Structures are given as C-alpha cells and as structure tokens.
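Enquirer: kindly return the folded structure for what I paste below:
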Amino acid sequence: MTKHLIVLSEDNLSFPDPESALNDPDGLLAIGGDLSVARLQNAYQQAIFPWFSEGEPILWWSPKKRAVIMPEEVHISKSMAKFIRQTDLTLSINHAFNDVIHACSMPRKTQAETWISSDIINAYHQLHLQGKAHSVEVWHDDKLVGGLYGVNVGGVFCGESMFHEHSNASKLAFIGLCQHFKRYGGVVIDCQMITAHLASLGVKEALRGDFIRQLTQYQSCNISAQCWERQKLVLSK
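Expert: Presented below is the predicted three-dimensional model:
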C-alpha cells in the first residue's frame, strides 16, 4: 500500500494513524499545523513528536522503532556508581527549564546547526508553563553543567534532548530522572531514537506498535503533582 505524507491544517488538531508514517524517511507522518500546547499534547499522547530545522515547515514523526526504558532498568556501571558516590555535582527538577532547553539547542561539535529552533523553544516553554514539560538540571556549585528536558504524559515521560558541559553530567541527569520518576509511579521513559550514549544507560529499542500500546496503557496513570515541583534530587547510591 502506498503511503502519503499528510498535510495538517491549523484549525484541526487531529493526526493520522502513526502506523501510516512513511518508511523513507522512517517515521515521517505529517507536515504543517502549528506548535500549540493542545496540538503538542495531542501528538505526545499518540507517540508523535515534532522534529525539523530552522526555516523548514513543521515535520511530525513516529519512527518504526522507539528507544524506551523502564526507569528501574537504568544501567549504572561500576565506574558511574563510583562517580555518583564521589561527585560534588548536584541535581534539581524544574529550577531552570529555559536555561536547559537553550543549552540543548546549542549545536554539538559534530553539528553545523540544531533542530531546537526558537519556535520549538517558545512552544516547549508554553508547555512548561502549563505543567506538561519538565527539566532535570545538573549543577557544579551555581553553574548549570548538564540536564535534560521532556514532556510528561501520565506514567510516561517523553525525553526530548539532553546536554552536558561536565563529564558524566547528562548521564547523571538521566539516572536522576529514572530514579525520581519511578519513585512517583512512572512506568516508561521514551527517548525517541536510540544512540550509543542511551544504550549504555540501558535504553532499548521497541517496535512502534509496542510503544503505542504502552503509551495507551500508562498515559492515564495519576502521577502526583509533587513529582514535578521545584526540588533538589538525591540519587540512590
């Protein structure tokens, strides 16, 4: 069956079935629409996320394979466990969302540009103000040296991006998220697409259909609002 790219209208928040996404490029589902809070929430509830470069139209994706982890399965290597015991880095939640997303938007050494455009930053800032998007920060004294941000959908946390300016800082943020989210009843963390960095932390690939079933099952979980209150995080050692 031939698959076609769907063009979204700005006055209709609905998305096509993720299983109708293109095979090449993998997961491209739709184009257009907007980045309103309502549309973004609708997208994440259906395993869909935006990903496009500055100057491009909005592109919506749901790839055939999804990088996911149950938070209790996060892998902490012996060297990382030693680092956690000895480090003077500290962690927090929702102390500096805007700073984290701006840091994540900086191009990596191997990149000429970033997909986290000003439109994305503004859109996720609005999600954060609505209590839907959250950040984990890593600090060295008063300097932000690492962190991550993402969107919470009930018992699922959909990670968007992470950064580090200090060795192991992004790993520390991810481990902190896993432990904290599990403590409040979180069930699944979505990392979108697998990387060697994520795989080293225990993240595995799942088929899109399996992830959608998890998302459908767990997005109605009632995660206490206390989970996302501004607070310091203490890692289990």
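Enquirer: use CA for all of it now, contacts and neighbours both
Expert: Fine.
Enquirer: residue 210 belongs to a helix?
Expert: Yes: secondary structure of residue 210 (DSSP: H, G, I helix; E, B strand; the rest coil): part of a helix.
Enquirer: element containing the most centrally placed residue in the chain?
Expert: The centre of the chain sits closest to residue 159, judged by CA atoms, centre = their mean, with a distance of 1.2 Å. Residue 159 belongs to strand 156-164 when assigned by DSSP states H and E.
Enquirer: who's in contact with that strand?
Expert: With contact meaning CA atoms under 8 Å, 6 or more residues apart in numbering, strand 156-164 is reached by 44, 100-101, 103-104, 145-152, 169-170, 186-192, 215, 218-219.
Enquirer: on that earlier part again, for the residue lying closest to the residue nearest to the centre of the chain once chain neighbours are set aside, what are its contacts?
Expert: Computed as CA to CA, 6 or more residues apart in numbering, the closest residue to residue 159 that is not its neighbour in sequence is residue 150, at 4.2 Å. The contact partners of residue 150, by CA under 8 Å, 6+ apart, come to 133, 134, 135, 157, 158, 159, 160, 161.
Enquirer: to compare against the first, here's the next sequence to fold:
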Amino acid sequence: MGFFSPMIRLNQNEISFPNPQHYDGHEGIIAYGGDLSMERIWFAYENGIFPWFNPGEEILWWCPDPRFVIFPEDLKISKSMRKILNNNLFTFTENKDFAAVIKNCQEVSRKGQDGTWISKELIESFTKLHHYGLAKSIEVWQNNELVGGFYGLQIGKVFCGESMFAKVSNASKAGFIHFVETHKKELALIDCQSHTEHLESLGATMIPKREFLKILQENNERR
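Expert: You can find the predicted model right below:
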C-alpha cells in the first residue's frame, strides 16, 4: 500500500522520480522542480507521470489516483456524433502539422480556465519528441482549415493524451473518435490523465493508479 509523504524536490541534474507504485505524494503530486527537458518528460511518461502547473510556478509532476482513462473497446459514440462522422463534416490527418496543433492547444481559450500550462519549454520538448516519432498529433480539418485536434505521447500500446482544442463544435470529439476507431487494434489504453465531462461522454472512466501503471508497464515495448 502507498503512503503519503512530503513532496520530493527533483534534482535538476539527475533524471529520476519517486516510484509512483509505492509513493502517493500529495493529492496526486509525485514531485516538483526539475526541468522540462525532452529526456525528463519521456522518462516521466514511461513511468505514468506527467507535468501540470501554472505559468510562473514550480513544475509539478503528477500521478493521480484514480486515473482517468479510456479503453478503446469502451468508446461511446452518440447518434448525433455518428451522424456528423457519416456526413463527412470533417477530414482527419495525423502528424501533418504538429506545430499548429500544439500552438492551438496553448492559445485556444477554454471554459473555466485562465491561461495555459503549455509553456514555451514544453512546446520545445514535445516538438523534439515529435521529431523522434514519440509524440504525435491528430488534426481535424473543415474546408481546408484546421479546426481541431490533439497531441500526446505514444508509450508502446498506450497513448498518453496531453491536450486538445476545437474551434468549431464537435471538432475535437470527432478527431478523438476517428483516432480511437482507426487505432483500436493496436492500442491497449488511452490515458486521459484527469476527469473531464467531454471525455467521460466518450466512454472514459476512472481506474486505480496501480491498475493503470500495470497496464502501462505491460504494454511498453521498451520494457
């Protein structure tokens, strides 16, 4: 069983984290500090940890319990969304414009949110990860205009979603459904990190942290 302890400050010169299997941190926060280098971010995600913090504040590293995820076979598609997809209101691409997707995720305003956690340093590191084929983007187009999308990291057979945006109604939902339906045979799980009604409506659910970490480890091809 895990235990609650004071938050651990990371050494900026050493890429390491407390083991989230045995350390519960404080309200899901595993550690703080460190940096946002490509190497640290990749190591964090391989261990079920992700950064999330307010601009100008310390970097916070999270591994919440429970974890919000979606199993591909549990994807829910409403009749209205199926109609939108069947009417081909949108077209979809992958990795066609990663830079535009992550920039829109940074800039597009969201209800109930002031500002963004997507800093210049995060963009630089995720862009490097994209160049190595580790981060991917899904673009949603309408009349040749980018109207939605999302990006994340592919850890073996687990896709770790980072952020999504939509400039027109249902664009990000349509992109997410397309992505899951296209890749469901090669995906064991999609990590949604924290609860949103948007993703819950598509079939996302809470599972214990230990179950999430077990699935992540079993489906990481590098392990």
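Enquirer: got a TM-score for the two of them?
Expert: Aligned and superposed, the two chains score 0.93 in TM-score terms (TM-score structural alignment, normalised by the length of the second structure); 219 aligned residues with a CA RMSD of 1.6 Å.
Enquirer: which positions in the longest strand seen in the first structure come out as buried?
Expert: Longest strand of the first structure, by residue count under DSSP state E: strand 143-153. Residues of strand 143-153 of the first structure classed as buried: 144, 145, 146, 147, 148, 149, 150, 151, 152, 153 (neighbour count, 16 or more other CA atoms under 10 Å).
Enquirer: which residues of the second structure does it align to?
Expert: Against the second structure, the aligned range for strand 143-153 of the first structure is residues 145-155 (TM-score structural alignment).
Enquirer: superposed on the first structure, what's the mean shift for the matching stretch?
Expert: On superposition with the first structure, the mean distance recorded for stretch 145-155 of the second structure (mean CA distance after the TM-score superposition for the first structure) is 0.4 Å.
Enquirer: next structured bit after the strand holding residue 159 of the first structure?
Expert: Helices and strands here follow DSSP H and E; after strand 156-164 of the first structure, the next one along the chain is helix 169-183.
Enquirer: now for that following helix, which elements pack on it?
Expert: If you count contacts as 3 or more CA pairs under 8 Å, 6 or more residues apart in numbering; DSSP states H and E, helix 169-183 of the first structure packs onto strand 133-140, strand 143-153, strand 156-164.
Enquirer: angle of the longest strand of the first structure against helix 169-183?
Expert: Computed with axes from the mean of the first three to the mean of the last three CA atoms, to 10 degrees, the direction of strand 143-153 of the first structure lies at 40 degrees from that of helix 169-183.
Enquirer: map residue 15 of the second structure across to the first structure for me.
Expert: Under TM-score structural alignment, residue 15 of the second structure pairs with residue 13 in the first structure.
Enquirer: which residues sit against the host helix or strand of residue 41 of the first structure?
Expert: Per DSSP H and E, residue 41 of the first structure falls inside helix 37-44. Residues outside helix 37-44 of the first structure that contact it (CA under 8 Å, 6+ apart): 13, 14, 15, 49, 123, 126, 127, 151, 153, 158.
Enquirer: assign a three-state SS to the fifth one, would you?
Expert: If I follow you right, that is residue 123 of the first structure. Using three-state DSSP, the three-state assignment for residue 123 of the first structure comes out as helix.
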